[in-house]
Each structure stands twice: as structure tokens, then as C-alpha cells.
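1. starting from these lines, generate the structure:
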Amino acid sequence: MSVVAKPNIKPLGTRALVHRIEENETQVGGIYIPDSAKEKPQQAEVIAVGPGELKDGKATPLPVKEGDRVLLSKYAGTDIKFDGEDYQLVREDDILAIIES
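-> Alright, predicted model coming up:
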């Protein structure tokens, strides 16, 4: 699992702050693919989670917690840069699965 410093960001509602896990790049046949043509990795580490959805004055927590490794939908989240690191702020609906090791 990657080691990323935890930023001082607290997501609101049903959002989670994640750090995408870059896959190892392998080049076949010496072809270089520029970053702009690459797809975003779909695996991420959960850095922080919001309190969840409010129903009848009570918060229903998200099913993920800090440190979980998750699969995200292909175009999930809002990209943010904080202290030189890239993160995404995603909604609960953008988290497809928890990866168990």
C-alpha cells in the first residue's frame, strides 16, 4: 500500500478523499504513450471520509474507512492538488468496491 501524508482535508457528506495508485508502467515494443493519452488508474487508497448521509438527524457512515484500497468508476471524482500531492474527492457512488488483500 502506498504511503501518502494525510492532508488536513475533511470531506463533507458522502464524499471521500482518495489518492490514486499508479500502476507500474510497462512498455511493449518500445512505444511511448504520453501521460495525456493514458487512462487514470482505477485503484485508490482512501485518505479521509466524510461523516456520511444525514437521515432523521443521524449520519449513516460510508462503508469505507481510511486506509482501504478501493476501485473507482472510470471518470470518478474531482482532481485536487494539495501540498504538492494529487488527490481526488469522490462521492460514495463513485466507489465501486473495496479491495481485500
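2. going by C-alpha atoms from here, please, whenever you check contacts or count neighbours.
-> OK.
3. how much space between the residue nearest in space to the middle of the chain and Asp86?
-> Centroid-nearest residue in the chain, with C-alpha atoms, centre = their mean: Val18, separated by 2.8 Å. With distances taken as C-alpha to C-alpha, to the nearest Å, Val18 is found 9 Å from Asp86.
4. residue at max distance from the center of the protein?
-> Here the chain reaches farthest from its C-alpha mean at Gly29, the gap being 31.4 Å by C-alpha atoms, centre = their mean.
5. now the other sequence, so there's something to compare against:
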Amino acid sequence: MTNNVSATPLHDRVIIKPAPAEQKTAGGIIIPDTAKEKPQQGIVVAAGPGKKDEPVTVKQGDTVLYGKYAGTEIQIDGQELLIMRETDILAVLS
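-> Down below sits the predicted model:
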């Protein structure tokens, strides 16, 4: 996987690359930038080691679902990424 970043999250933090926002509706209508919803899905780019008694369960490359306003937007190496606690992740998609 080529999503290597030059940062390692601490404790139970996870760095996620959000999926791109939808460009069109199912009916083919183009969505303007001002009406696009925040993505709620992304790929784990890096994960911390976890807390003392609670290791992190997600790993690099996992596709995950998270809350609409979860995490903090950051920019590393020119990439728009999110950093959040593992507890903010709702599900791992298979």
C-alpha cells in the first residue's frame, strides 16, 4: 500500500484517509461542492500501538466507517487526513 505517512499516531489514535465525496447522485445529478456531505468512510493509513491493556484492533489498509464529525482534519505530506481515537470508529468493512 502506498499511503505511507511520515507520522506515527500515539496510544489509541488512528490516521485515516477519507474516501472522496460523492460527485453524482444515483440518478446522475452532479452535486455542487457546497452541497457535498462529509465522507464517513476511509482507509486506515497508520495506527498507534494502543493503550497499556487495550491494543488497537484496526490495522493499516482497513476500510472503516466513522461518525460524520469524528476526528480532527490534518495535513501531512500534502495529504488531507483525519486523526481520531479508535473508539470513534464505528465499523470495519470487509
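6. ok so, going back, map the residue nearest to the centre of the first structure across to the second structure for me.
-> With TM-score structural alignment as the criterion, Val18 of the first structure lines up with Ile16 in the second structure.
7. ok so that match is a helix residue?
-> No. The assignment for Ile16 of the second structure, made by DSSP: H, G, I helix; E, B strand; the rest coil, is strand rather than a helix.
8. got a list of what the nearest residue to it once chain neighbours are set aside touches?
-> Closest residue to Ile16 of the second structure apart from its sequence neighbours, by C-alpha to C-alpha, 6 or more residues apart in numbering: Val44 at 4.5 Å. Contacts of Val44 of the second structure were listed using C-alpha atoms under 8 Å, 6 or more residues apart in numbering, and they are Val14, Ile15, Ile16, Lys17, Val58, Lys59, Gln60, Gly61, Asp62, Thr63, Val64.
9. counterpart of Val44 of the second structure in the first structure?
-> When the first structure is aligned by TM-score structural alignment, Val44 of the second structure is paired with Val46.
10. could you grab the helix/strand/coil label for that match?
-> strand.
11. how close does it get to Lys58 of the first structure?
-> From Val46 of the first structure to Lys58 of the first structure the distance is 23 Å (C-alpha to C-alpha).
12. now do Glu66 of the first structure
-> Taking C-alpha to C-alpha, one finds Glu66 of the first structure at 21 Å from Lys58 of the first structure.
13. higher neighbour count, the two?
-> Neighbour count, other C-alpha atoms under 10 Å: between Glu66 of the first structure and Lys58, Glu66 has more, with 14 against 10.
14. ok, now which ones touch whatever residue of the second structure lines up with the more buried one?
-> Under the alignment (TM-score structural alignment), Glu66 of the first structure maps onto Gln60 of the second structure. Neighbouring residues of Gln60 of the second structure by C-alpha under 8 Å, 6+ apart: Ile43, Val44, Val45, Ala46, Ala47.
15. that concludes my questions; thank you for your assistance.
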